[in-house]
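# got a predicted structure plus its sequence, pasted below:
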Amino acid sequence: MILEIRTYRLKPGTREEFVRVMRQESIPLLAAHGIAVVDCGASLFDEDGFEEAYLMRSFASLEQRDAQEEAFYSSPQWRQGPREAILSRIESYHTVVMEASDAAVAALRR
């Protein structure tokens, strides 16, 4: 299994709305595209005056990740949906992709 952890450095004062849009709009859309969200939320620690958040997703393989992300990010549902509300709040982001056991992913799932 592949686990992707994405951390977001957000513009000050935007985290609450960013997490709301992620949970209420983006995650259901990801699920509709077959992308499994393990967890998302606000970081417990902020750095350098920036608010931070995270998103964890799991995939069966790197190839599946590439195909599902391409389909999702090019879809009209994303582009005409929560895309602007998400991207407008992000200062920068970082992605880590690693192998993980099914048990490890299940333990992280909320």
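Yep, that arrived.
# contacts, neighbours, all on C-alpha from now
OK.
# quick check: the gap between the residue nearest to residue 90 when sequence neighbours are not counted and residue 61.
Computed as Cα to Cα, 6 or more residues apart in numbering, the closest residue to residue 90 that is not its neighbour in sequence is residue 10, at 4.5 Å. Distance, residue 10 to residue 61, by Cα to Cα, to the nearest Å: 29 Å.
# also residue 82?
Applying Cα to Cα, the value for residue 82 to residue 61 is 26 Å.
# this is the comparison structure:
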Amino acid sequence: MIVELRQYSLRPGRRDDLIALFDREFVHTQEAAGMRVIGQFRDLDDPDRFVWLRAFPDMPSRAAALTAFYTGPTWMAHRAEANATMLDSDNVLLLRPATATPPFPTAPDSGGPFLATLHFGERPFGDDFAGLVAARAAEFGVAPLALLTTEYAENTFPALPVRTGEHVFAWFAGFPDEDALADHLKRFPRLTDSTRHLRLSPTAGSRLR
């Protein structure tokens, strides 16, 4: 499986406009083209950032699905409206599962926020780091929804750039409310020197919620 973590910087005040359009027009139509839209989110720490995830079986099917969608009637009809909300849409991490467990197997439907934890390293992350994250998460009572690491394959759809030259380990977890998430951030140890957190609130149309 291939997973894209996409972070869009938007024009001030336009996030809800994009979310309304996205949830209405771009979820079922992308899935009809051959990809899985995992979830859409508001960044709780940036009112002008929209974050979403989508997945593909492999890199060749990614190329086929993206070609079908971005040359298809739905995107052609609405791309100007979508692009008018955006300042930058190139902050994209191309990821793959770090373990044999499929990522995002079921939606927890907790109604609360999610946390994406991004670790950045000087070299590729191995199985030992995935095991460390899983063990520490269990120790602190957290069940990761996905453990992902950088996919190094060449971008099969160059019309949509992705970040390169980085070694990233990303994992996701859901929480019942913002207080529980805040408590986790206070207690959970930093596992790498360079770590970034994304506190995410699912949109009304997000499958992961």
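In hand now; what should we look at? All values derive from a computational prediction rather than experimental measurement.
# circling back: surely the residue nearest to residue 90 of structure 1 meets residue 54?
No: the criterion here is Cα atoms under 8 Å, and residue 10 of structure 1 misses it with residue 54 at 10.4 Å.
# tell me which of these two has more neighbours.
residue 10 (23 against 18; other Cα atoms under 10 Å).
# check contacts around the more buried one.
The contact partners of residue 10 of structure 1, by Cα atoms under 8 Å, 6 or more residues apart in numbering, come to 50-53, 89-92.
# so which of these persist in structure 2?
Contacts conserved in structure 2 for those, counting by both residues aligned by TM-score structural alignment, their matches' Cα atoms under 8 Å: 51-53, 89-92.
# thinking again about what came up before, could you check which of residue 82 and residue 61 of structure 1 has the larger neighbour count?
Ranked by neighbour count (other Cα under 10 Å), residue 82 of structure 1 and residue 61 place residue 82 first, with 16 against 13.
# mind listing what's buried in the host helix or strand of residue 200 of structure 2?
For residue 200 of structure 2, the host element (DSSP states H and E) is strand 194-202. If you call a residue buried by 16 or more other Cα atoms under 10 Å, then strand 194-202 of structure 2 has these buried ones: 198-202.
# okay, the longest helix seen in structure 1 sits on what stretch of structure 2?
Determined from DSSP state H, the single longest helix within structure 1 is helix 62-73. Counting by TM-score structural alignment, helix 62-73 of structure 1 falls onto residues 59-70 of structure 2.
# average offset between the matching stretch and structure 1?
Here the mean offset of stretch 59-70 of structure 2 against structure 1 after fitting is 0.9 Å, by mean Cα distance after the TM-score superposition for structure 1.
# how distant is that stretch from the center of its chain?
Remark: stretch 59-70 of structure 2 is offset 18 Å from the chain centroid, using Cα atoms, centre = their mean, to the nearest Å.
# and what of stretch 51-63 of structure 1?
6 Å.
# so what's the closest residue to residue 65 of structure 1 other than its chain neighbours up against?
Distance criterion Cα to Cα, 6+ apart; nearest residue to residue 65 of structure 1, sequence neighbours excluded, is residue 59 at 5.7 Å. Going by Cα under 8 Å, 6+ apart, residue 59 of structure 1 touches 1-3, 35-36, 65.
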